[in-house]
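Q: structure of the sequence below:
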Amino acid sequence: MRVTVLVTVLVLVLGLGGVLLWQHSYDLNEQSVTINHGGHLLHGVLATPTTGTRHGLVVHLHGDGPVDATHEGGYRPIWEANAKAGYATLSWHKPGVANAPGNWLDQSMTDRAEEAVAAIAWARARPDIDGDRIGLWGASQAGWVLPKVVARTPVRFVLAVSPAINWLQQGRFHLLAGNPTEAQLTRSDTTRRLLATQASFDDYTRAMGGETHGMTPDRWRFITKNHTADATPDLPALRGVPVLLTLAGHDRNVDTADTERGYRTALAEGGALQVKHYPDAAHSLVKDTIERSDLKLTLTALFAPRALFATGFLDDQQQFLRDLG
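A: Sure thing, here's the model as predicted:
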């Protein structure tokens, strides 16, 4: 009896292990790359299709936070969709993440754009990349970076995923979406007044009665540097460029109506804008029902990572790239 139980357990373990390996086996090739950007090194990953010798390229621009090149593996289903459309993908660790040099909290949105421009120049010099078919994929905070990149170097397309328009308005929307207390609203108002005067972190700490509420000196410096970000004056750079704007039905981070209005207004003349809405999606384009449950999120990420994303999201991005050729 004991032997039978042990054998059954072993079979289950081996079976689950096989499922994990199969689900996390993607139809693409990955290689580590290093890009020189003005004396600074970007450490990243180039993921290429398994067939063909010369490919278009999707350059990934991250949202907020200490994100590594693969977003802890979460990007790979997107990369696979790109590869099926004949496109490679380039992504890199944010400075200070995964042993990459630097500190991403030292960066402005302009710094991040210049970083991307350097990465595109590096890619155009490669014989396996078609320099005329290089475009951008950017999520959330990257919404302030995408048009800055396009203003600096030609790109074939832009995939904008849950981008925001105005930093302060986006922050307020996110706060209100969480049903804040009066104390939280007061802290937000105080923070905005401090930012307007370029106050120091010590000023912030004093104004908060000695409580930092999770704020750090690095994060305060980052916010001080970027809180005036507004994509509105930069968005016209996208005119004439095919843009796929992806918006989530359960976005609690970004006011999607404001974003759509901003893109449509800026690109009304000479624009090639497509807008896709995903009613079942959260801000990250993961299904909202999955994102709200830690258990569902963990199990889906382990056993069905492609199923994390909103219905149609991967297929639509793949089709967008196929239509570009």
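Q: contacts, neighbours, all on C-alpha from now
A: OK.
Q: show me where the stretch 151-300 of the chain has its strands.
A: Counting by DSSP state E, counting those that start in this stretch, the stretch 151-300 of the chain has strands at residues 158-161, 242-250, 272-282.
Q: which helices and strands does the first one pack with?
A: So that's strand 158-161. The contact analysis (3 or more CA pairs under 8 Å, 6 or more residues apart in numbering; DSSP states H and E) places strand 158-161 against strand 129-139, strand 242-250.
Q: over to the second one?
A: Contacts of strand 242-250 with other secondary structure elements, assessed using 3+ CA pairs under 8 Å, 6+ apart, are made with strand 158-161, helix 256-266, strand 272-282.
Q: so Trp104 touches Ala98, yeah?
A: No: checked against CA atoms under 8 Å, the pair Trp104 and Ala98 is beyond contact range at 11.8 Å.
Q: tell me which of the two has more neighbours.
A: In terms of neighbours (other CA atoms under 10 Å), Trp104 is the more surrounded of Trp104 and Ala98; the figures are 22 against 15.
Q: how far away is the more buried one from Asp218?
A: 9 Å (CA to CA, to the nearest Å).
Q: before we move on, what about Arg292?
A: 29 Å.
Q: cool, Gly240 as well?
A: Going from Gly240 to Asp218 by CA to CA gives 38 Å.
Q: repeat that for Ala125.
A: 35 Å.
Q: likewise Lys84?
A: According to CA to CA, Lys84 stands 40 Å off from Asp218.
Q: again with Asn29
A: 36 Å.
Q: same check, this time on Lys296
A: For Lys296 relative to Asp218 (CA to CA), the value is 33 Å.
Q: same deal with Lys148?
A: 24 Å.
Q: and if you look at Ser140?
A: In terms of CA to CA, Ser140 sits 20 Å off from Asp218.
Q: the more surrounded of those two?
A: Per other CA under 10 Å, whichever of Ser140 and Asp218 has more neighbours is Ser140, with 21 against 14.
Q: the more buried one reaches Asn166, doesn't it?
A: No: with contact defined as CA under 8 Å, Ser140 does not count as touching Asn166 (11.4 Å).
Q: now the second one, please; I'll put the structures next to each other:
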Amino acid sequence: MKDTRTARTLGRRGRRRRRVRAALAVLAAVVVVAAGLGGLVVWQNTYELREEPVVIRQAGRTLHGVLALPVRGKGPFPLVVFVHGDGPVDATHDTFYRPMWEAFARSGYASLSWNKPGVGGAPGDWLDQSMDDRAAEAADAIAWARGRPDVDGARIGLWGASQAGWVLPGIAAQDRRIRFVIAVSPAVNWHRQGRYNLLAELRRDGASDEEVATALRRRETGLELLGRGASYEEYVHALGDPDGMTAARWRFVTKNHTADASADLPALRGIPVLLVLAGHDVNVDTAETEAAYRRLLPGPALRVAHYPDATHALVRRALEDSSPRLTLTALCAPRALFAEGFLADQARFLTTVETEGARP
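A: Modelled structure (predicted):
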């Protein structure tokens, strides 16, 4: 009996050891997979460029930025100056810019970007800025860059997205040495863009006719308040629920709601312009934008690139429609976030700039 009990005990111990070994094997496999995924994430988020944190002090202004340089060489390099869209954007746009910086660096270009005021410890508040303020800020950054021995001051151009559509032409109007412009999903008229965005989002969300009519009435009330310079308190009193409109945001809109790029767009005539448009843009009326650019920038210097499967940010629509896929791609394959051809087409545009003369 004792031998039988001993055998059973040993059998149970053997099974427990086998289960422990199996559990350890599974754990080891998980660790290996996790390490592999971690290595993949690190590798995919390592870029072929040199990043230098910079503090730009120019004309009494202080900007906290990043200068991204090609891996090899001392320059002087041609430079792409990044102009952000709306919102509290830091210099890398939460790393979103880095695949573009890498593509530009491989083409021999440096890139310069900076935190918006109030973002990442930078002084100021971006919500206090007008579009003219933003253009002046960029002009200061360009003047600073022209003082660096590793930057070719005669070959500096602009990259800007969305709200930057109201800033890029203003920079070019001030600085006749701007060499090229890449305009990604740029807006033209603040009021028309706002109406388009409102209706596009309502359609996307399946709003009823009554909901659409109510939203348009609220919008008209808001425009009337803006037109007479009403205070934020008047806005809340008239519309009730502010629906995300803070006092600071109302101040920003009050400063900028009359923005229209049409007046300054002719300043881009005679230099290479790449206009990038997405097929699923609910923020900007791309048809209106293209018509305005073609009308105001006639001639071969304007190129228009369409990406039918892209959203406003030039991200592939299938990814933006799925938060898990978007997050996984951003972590494991950030270069694959963008619409097919977007990175390569911009780099190709920069190579053509090198063969063309400066603006007259």
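Q: need the TM-score from the superposition.
A: Once superposed, the chains reach a TM-score of 0.98 (TM-score structural alignment, normalised by the length of the first structure), with 323 aligned residues with a CA RMSD of 0.9 Å.
Q: could you point out which of the strands of the stretch 151-300 of the first structure sits nearest Ala116 of the first structure?
A: Taking CA to CA, strand 158-161 is the member of those nearest to Ala116 of the first structure, at 13.1 Å.
Q: average offset between the closest one and the second structure?
A: Strand 158-161 of the first structure differs from its equivalent in the second structure by a mean of 0.3 Å after superposition (mean CA distance after the TM-score superposition for the first structure).
Q: which residues touch that strand?
A: 135-140, 143, 146, 241-247, 285, 317 (CA atoms under 8 Å, 6 or more residues apart in numbering).
Q: which part of the second structure lines up with that strand?
A: Alignment of strand 158-161 of the first structure against the second structure: residues 181-184, by TM-score structural alignment.
Q: buried sites along the matching stretch?
A: 181-184 (16 or more other CA atoms under 10 Å).
Q: so where do the helices sit in the second structure?
A: 2-44, 98-106, 131-146, 168-174, 190-204, 209-227, 232-239, 247-256, 286-296, 317-320, 323-332, 342-353 (DSSP state H).
Q: ok, which of those helices comes nearest Val55 of the second structure?
A: Nearest to Val55 of the second structure, of the helices of the second structure and by CA to CA, is helix 131-146 at 10.0 Å.
Q: angle of that closest one against strand 151-161?
A: 150 degrees (axes from the mean of the first three to the mean of the last three CA atoms, to 10 degrees).
Q: you'd agree Asn189 of the second structure is up against Ala259?
A: Yes: counting by CA under 8 Å, Ala259 is a contact partner of Asn189 of the second structure at 6.2 Å.
Q: follow-up on the earlier one: need the strands of the stretch 151-300 of the first structure in JSON lines (columns: distance to Leu61 of the first structure).
A: What follows is these, written out as JSON lines (distance: least, CA to CA, whole Å):
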{"stretch": "strand 158-161", "distance to Leu61 of the first structure": "10"}
{"stretch": "strand 242-250", "distance to Leu61 of the first structure": "15"}
{"stretch": "strand 272-282", "distance to Leu61 of the first structure": "19"}
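Q: the first structure: which residue goes with Pro242 of the second structure?
A: Using TM-score structural alignment, Pro242 of the second structure lines up with Thr212 in the first structure.
Q: list the residues that contact the aligned partner of Ser140 of the first structure in the second structure.
A: Aligning on TM-score structural alignment places Ser140 of the first structure opposite Ser162 in the second structure. Contact analysis of Ser162 of the second structure by CA under 8 Å, 6+ apart lists 84-86, 184-187, 284, 312.
Q: can you lay out the helices and strands packed on strand 158-161 of the first structure as CSV showing mean neighbour count?
A: Converted to CSV, those look like this (neighbours: other CA atoms under 10 Å):
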stretch, mean neighbour count
strand 129-139, 21
strand 242-250, 22
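Q: what does stretch 122-136 of the second structure contact?
A: Residues outside stretch 122-136 of the second structure that contact it (CA under 8 Å, 6+ apart) are 62-64, 88, 115-119, 166-168, 170-171, 248-249, 251-252, 255-256, 259.
Q: nearest spatial neighbour of Glu269 of the first structure, skipping sequence neighbours?
A: Arg239 (7.1 Å; CA to CA, 6 or more residues apart in numbering).
Q: I'd say that neighbour and Leu267 touch.
A: Yes: the criterion here is CA under 8 Å, and Arg239 of the first structure meets it with Leu267 at 5.5 Å.
Q: residues near the counterpart of Ala310 of the second structure in the first structure, how many?
A: In the first structure, the residue matched to Ala310 of the second structure (TM-score structural alignment) is Ala281. By other CA under 10 Å, 24 other residues sit near Ala281 of the first structure.
Q: ditto for the one 10 residues further on
A: Burial of Glu291 of the first structure, expressed as a neighbour count using other CA under 10 Å, amounts to 20.
Q: isn't it right up against Leu297?
A: Yes: when contacts are counted by CA under 8 Å, Glu291 of the first structure is listed as touching Leu297 (5.7 Å).
Q: what's the most buried one of the helices and strands packed on strand 242-250 of the first structure?
A: strand 158-161 (a mean of 23; mean count of other CA atoms under 10 Å).
Q: from Val97 of the first structure, how far off is the aligned partner of Gly38 of the second structure in the first structure?
A: Taking TM-score structural alignment, the alignment pairs Gly38 of the second structure with Gly17 from the first structure. As judged by CA to CA, Gly17 of the first structure and Val97 of the first structure stand 29 Å apart.
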